[in-house]
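>>> sequence and predicted model, in that order:
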Amino acid sequence: MADTIDQSKRHWVSAAIESLDPEKDYELMWRLMSCYRSSDFMNNFTYALTFPNFIVTPHGSEVVWRKDGGKVINVSTTRVEDTENYNMTWWYYGPSDPRCRQAVERINKLHASFHNRYPGNFSHMDDYSYVAAFSAILMHRLRLRIGLSGFSEKEKIAAHHFWRDMLPLFVVEGQGYAHGFPDDFDGCVKYAEDFENMPREHNETARLIGLAIYNQFAFRYFPPGLRWLGVLFCTSLSLPTTLRVMGIPRPNPIVAGFIVFFVRTLMWLSEITLPDPKEAIIRNLETMDAAGKKQRKQEIRTLDRDYAPYVKQKLGLHGCPFSAKME
């Protein structure tokens, strides 16, 4: 944490953000914007609202689903944990830090390991540009969607500059490093909306992935008998364009309105009543003792073990003709 940041106040994060210069301090600003008001619940919820948007294309969903549902079926919570560990490393350390660059390079190597099995699937430059633009505007759009204030002008500049610097760290198959990031925050919004509104046919593989991700969140955080409500939390706040491609019906407007109201109230109350944490969640995880890390890993493995048969039954994958065809 920079020496200039005063953490003595109860709500110090917003004050710190507004005290910084987004042209110079955008990495620190993004760290403050993304890493301090988070939790396992919010990270998992954000993942459920984010990742399905990236696999609406046939080439995107094919790599994730593979032949048997891949990690979203067989080790679903482990996949959430791995994804969020990468994300939090990027968000906290920023694109100029070697730890962030090393984490991105591991993703590049992971993608490269699939090139022979799925040639051309990682060669679409617009996929990378969309993920970066979407990431820059995610929380701004979500907050507006539920009726809260969006990013300030300073936050918009910081978000844009952070992801402008992140995009060129990723390698696009056969094309070198990624490029094509919009010129400003409003350009990110337009780029994302244009990408999301492109005409696309129904993608059955994307539907299965989306349902697996929504149900994972519900399975982890909602008790039996109320897991349907957990799924509705996801579908009520998911992009209509993504739901349309996946062929997942939008919730009843009254139910969706109630969920939006509940999420807005929960976030608003937490922001005005709870003190800002002094440390980011990633630092808490990094400094956790060996026993704590072992227990966390065991809890995630138990969730994976219990969820796999649950979601297979939920999606009708046991003896399902479509599943057999995929295999």
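Thanks, I have it.

>>> use CA for all of it now, contacts and neighbours both
Noted.

>>> quick check: end-to-end length of stretch 41-60?
26 Å (C-alpha to C-alpha, to the nearest Å).

>>> and for stretch 114-134?
Chord length of stretch 114-134, first to last residue, is 24 Å (C-alpha to C-alpha).

>>> packing partners for the helix or strand encompassing Leu138?
Using DSSP states H and E, Leu138 maps to helix 125-145. Applying 3 or more C-alpha pairs under 8 Å, 6 or more residues apart in numbering; DSSP states H and E, one finds that helix 125-145 contacts helix 153-166, helix 185-196.

>>> next one for the comparison:
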Amino acid sequence: MAASLYKYKRVFAMARHWIAKRINQLDPTLDYDEIWKLATAYRPTDFIMNLIYAVTFPHFFVRRLDALPLFDGGTGKILSKPDARSDDTSWKMQVWWHYGSEHEKTRQNVESINRIHEHYAKSYPDSFERNGTYIYTLCYEAAGMHRLMLRVGLKGISEKEKVAAVHYWANMATIFRNATSGAALTGFPDTFEGIMDFMDTWESEVVPKHEMGMPAANAIIQQFADKYFHSLLHPLVFKWIISLYPDHLIGAYDLMRPGKLTVKALRLLTACFLWAGEHIAPDPTDTFTERRKAASRPTSITPTASSRRDSAPDDIPLSGCPHLRQQQRLKAAGSELKEDQNPQ
């Protein structure tokens, strides 16, 4: 009886946490797109994506040249439409993570960003000229979550995920281009250690402070606080986000870091939140992108079998582990065929 109960609990736990099991079955040198998708596209919610945005984005305008197109004379979306700026960034990245680095939808999405960069490069050519700016951003996307986990006391991503991250973001680096010169990007590191070293070197470069840094950083934290918390909690939210920033951001924007005990407590709280999301909460069966698409679909019309067949295969709202989805499509197709053969 005890053995049967243990077996049941084990099977139930594996069903609840299928993502880690699937990652362990994959080869990171070949299946990097799927590993990156499994690690990044399922668990995030709007809240988590906005939290990551609030922690991440201030890294990208420490230099005045990088801040100029974002600030855009005070009219940039980072100030004028902070919610839209956050959502646009999060949703675009989730498209890349959902479809993978080699999918046409990802390439089309990145191409739209290339064109936006080229538009702003006409006004701020020096801001888009330096190759290292692009490489740093891509390196941060590859390893930023790992660094945050280490900062709050967690062990970071697995070795398999590190290898997959290198391959995935090396592919992504080939899709972006220098908006000033039109040249391909060069120098993306070929190891995870190289990615970490590149970021450390870039961030250690001494650069002068600029007048746009503090307003932009505050606007990013404020939109997160406004969106999810009562105004009475906003001072605590600011302390929380600032406690997650590294020293060079604190100095660049003249931010007031909370006391050591407060920082320790807030980082521990963050660690518990991230750990529980991975180890206690059941793994979602749909990606962030799928959930967002489903939420935007009209619910008043029930599709017929024929209308379902007219939809593209990728538009069918299927759940579960990605490697089982083809079987689900075949099963769905068989059900529709049976329905057509036996009309009511």
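Received the coordinates, thanks. The shown structure was predicted, so the numbers you read here are calculated from the model rather than taken from an experiment.

>>> now the TM-score, please.
The TM-score (TM-score structural alignment, normalised by the length of structure 1) is 0.84; 286 aligned residues with a C-alpha RMSD of 1.5 Å.

>>> now the helices and strands packed on helix 125-145 of structure 1 in JSON lines, with mean neighbour count and distance to Tyr307 of structure 1?
JSON lines is the format used below for those (neighbours: other C-alpha atoms under 10 Å; distance: least, C-alpha to C-alpha, whole Å):
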{"stretch": "helix 153-166", "mean neighbour count": "22", "distance to Tyr307 of structure 1": "34"}
{"stretch": "helix 185-196", "mean neighbour count": "17", "distance to Tyr307 of structure 1": "30"}
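
>>> would you turn those helices into a markdown table with distance to Glu105 of structure 1?
Formatted as a markdown table, these follow (distance: least, C-alpha to C-alpha, whole Å):
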| stretch | distance to Glu105 of structure 1 |
| --- | --- |
| helix 153-166 | 12 |
| helix 185-196 | 24 |
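
>>> indicate which one of these is closest to Ser123 of structure 1.
Closest to Ser123 of structure 1 of those is helix 185-196 (C-alpha to C-alpha; 16.4 Å).

>>> what stretch of structure 2 lies opposite that closest one in the alignment?
The aligned range for helix 185-196 of structure 1 in structure 2 is 192-203, by TM-score structural alignment.

>>> how far does that stretch sit from its chain's centre?
Centroid separation for stretch 192-203 of structure 2 versus its chain: 19 Å, with C-alpha atoms, centre = their mean, to the nearest Å.

>>> residues making contact with it?
Applying C-alpha atoms under 8 Å, 6 or more residues apart in numbering, the contact partners of stretch 192-203 of structure 2 are Tyr136, Cys139, Tyr140, Ala142, Ala143, Lys162, Val163, Ala165, Val166, Phe188, Pro189, His248.

>>> what is the nearest of the residues you listed to Arg325 of structure 2?
Comparing those against Arg325 of structure 2 with C-alpha to C-alpha places Ala165 closest, at 23.6 Å.

>>> which residue in structure 1 aligns with that closest one?
Aligned counterpart of Ala165 of structure 2 in structure 1: Ala159 (TM-score structural alignment).

>>> if I look at the closest residue to its match other than its chain neighbours, how far off is Arg10 of structure 1?
Excluding the flanking residues, the one nearest Ala159 of structure 1 by C-alpha to C-alpha, 6 or more residues apart in numbering is Ala136, at 5.2 Å. As judged by C-alpha to C-alpha, Ala136 of structure 1 and Arg10 of structure 1 stand 27 Å apart.

>>> same check, this time on Met198 of structure 1
45 Å.

>>> of those two, which one has the most company?
When neighbours are counted by other C-alpha atoms under 10 Å, Met198 of structure 1 and Arg10 differ, and Arg10 comes out ahead with 13 against 9.

>>> SS state for that one?
Counting by DSSP: H, G, I helix; E, B strand; the rest coil, the backbone at Arg10 of structure 1 sits in coil.

>>> dump the residue contacts of the aligned residue in structure 2 for it.
Aligned counterpart of Arg10 of structure 1 in structure 2: Arg16 (TM-score structural alignment). By C-alpha under 8 Å, 6+ apart, the contact set of Arg16 of structure 2 is Ala281, Pro282, Asp283.

>>> okay, the residues you listed in a markdown table with secondary structure, distance to Ala121 of structure 2 and neighbour count next?
A markdown table is the format used below for the contacts of Arg16 of structure 2 (DSSP: H, G, I helix; E, B strand; the rest coil; distance: C-alpha to C-alpha, whole Å; neighbours: other C-alpha atoms under 10 Å):
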| residue | secondary structure | distance to Ala121 of structure 2 | neighbour count |
| --- | --- | --- | --- |
| Ala281 | coil | 44 | 12 |
| Pro282 | coil | 44 | 17 |
| Asp283 | coil | 42 | 20 |
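
>>> mind giving me JSON lines with the residues you listed and columns for distance to Pro44 of structure 2?
Formatted as JSON lines, these follow (distance: C-alpha to C-alpha, whole Å):
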{"residue": "Ala281", "distance to Pro44 of structure 2": "12"}
{"residue": "Pro282", "distance to Pro44 of structure 2": "12"}
{"residue": "Asp283", "distance to Pro44 of structure 2": "10"}
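
>>> what residue of structure 1 matches up with Val237 of structure 2?
Using TM-score structural alignment, the partner of Val237 of structure 2 in structure 1 is Gly230.

>>> any idea how far the nearest residue to that match once chain neighbours are set aside is from Leu303 of structure 1?
Distance criterion C-alpha to C-alpha, 6+ apart; nearest residue to Gly230 of structure 1, sequence neighbours excluded, is Ala218 at 4.2 Å. With the distance defined as C-alpha to C-alpha, Ala218 of structure 1 ends up 12 Å from Leu303 of structure 1.

>>> residues touching the residue positioned nearest the centre of structure 1, list them.
Residue closest to the average C-alpha location in structure 1 (C-alpha atoms, centre = their mean): Tyr47, at 3.4 Å. Going by C-alpha under 8 Å, 6+ apart, Tyr47 of structure 1 touches Val80, Glu84.

>>> which strand or helix spans the residue mapped onto it from structure 2?
Counting by TM-score structural alignment, Tyr47 of structure 1 lines up with Tyr53 in structure 2. Taking DSSP H and E as the definition, Tyr53 of structure 2 sits inside helix 46-56.
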